[in-house]
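In: based on what follows, work out the 3D shape:
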Amino acid sequence: MGVAELIEKVYPQGAIGTYLVEQLLEHNARSRPDMEFRSLGDSPCIGLIMDPACGRYSTRPAPTFDDQMRYVHSGQHRDICVYEDVNTRFIHEDLFAKLAQFMRHGSRAR
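Out: So this is what the prediction gives:
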């Protein structure tokens, strides 16, 4: 997500929005001052918890691990979903909407 989008959509959302953006800008200034974007951590995991259909996936047998912690693909275990693509726009827009609702309604936002 671009820094400009965070400033426009998150920063105006009261003390919490200001805090979130300023923390991110301070982190960027220390680690990568030339960076104009930021990955927001585990947001794909959050999106998939909210809606497992917000990504494109295939099913494959779950691997196991050997003594060296390498994957072993025996094909003998249950199928798991392996996501190739996740709709991060859905996740980010949900964050923006929840911050705005919180500003309007406080912790009573639904």
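In: drop to CA atoms for contacts and neighbour counts, all remaining ones
Out: OK.
In: now do the strands in the chain.
Out: 55-61, 64-65, 71-72, 79-86 (DSSP state E).
In: report all helices and strands that the first one contacts.
Out: Read it as strand 55-61. strand 79-86 (3 or more CA pairs under 8 Å, 6 or more residues apart in numbering; DSSP states H and E).
In: run the angle between the strand it packs on and strand 55-61 for me.
Out: 150 degrees (axes from the mean of the first three to the mean of the last three CA atoms, to 10 degrees).
In: what residues does strand 79-86 touch?
Out: Applying CA atoms under 8 Å, 6 or more residues apart in numbering, the external contacts of strand 79-86 come out as 44, 47, 48, 54, 55, 56, 57, 58, 59, 60, 61, 62.
In: and this one, so I can compare the two:
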Amino acid sequence: MGRGPTGTPQGGPGTIMNRPGDGVAEKEDSIQVEGTVTEALPNTQFRVELENGHSVLAHISGKMRMHYIRILPGDKVVVELSPYDLSRGRITYRYK
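Out: Take a look at the predicted model:
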């Protein structure tokens, strides 16, 4: 990132600058719940039974995939649910 002619920060190609009021959703909007993996499905997706009894379809987060963290049926996990679709989520943590 360089500076513009007025000395203000200026983004390079592909730089996304978040400003208040831009309408960019923040990660804090998600709902985190604990659950147990009941079924492993194709394409690194899993059926997760939540503590409240609901069942959701969840995929592994990118950081977990990057660190080769394996998830098996029976594992206790933390699932991040989107407020827009509560039937799908992202697995963000596996308990040891």
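In: would you pull the TM-score for this pair?
Out: Scored against TM-score structural alignment, normalised by the length of structure 2, the superposed chains reach a TM-score of 0.27; 46 aligned residues with a CA RMSD of 4.4 Å.
In: ok so, going back, can you add mean neighbour count and distance to residue 24 of structure 1 and give the strands of structure 1 back as JSON lines?
Out: As requested, those are exported to JSON lines (neighbours: other CA atoms under 10 Å; distance: least, CA to CA, whole Å):
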{"stretch": "strand 55-61", "mean neighbour count": "13", "distance to residue 24 of structure 1": "26"}
{"stretch": "strand 64-65", "mean neighbour count": "12", "distance to residue 24 of structure 1": "36"}
{"stretch": "strand 71-72", "mean neighbour count": "12", "distance to residue 24 of structure 1": "35"}
{"stretch": "strand 79-86", "mean neighbour count": "13", "distance to residue 24 of structure 1": "23"}
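In: closest to residue 15 of structure 1 out of the ones you listed?
Out: strand 79-86 (29.7 Å; CA to CA).
In: how about the top strand by length along structure 2: buried residues?
Out: As assigned by DSSP E, the longest strand anywhere in structure 2 is strand 31-41. Buried residues in strand 31-41 of structure 2, counting neighbours by 16 or more other CA atoms under 10 Å, are found at 32, 34, 35, 36, 37, 38, 40.
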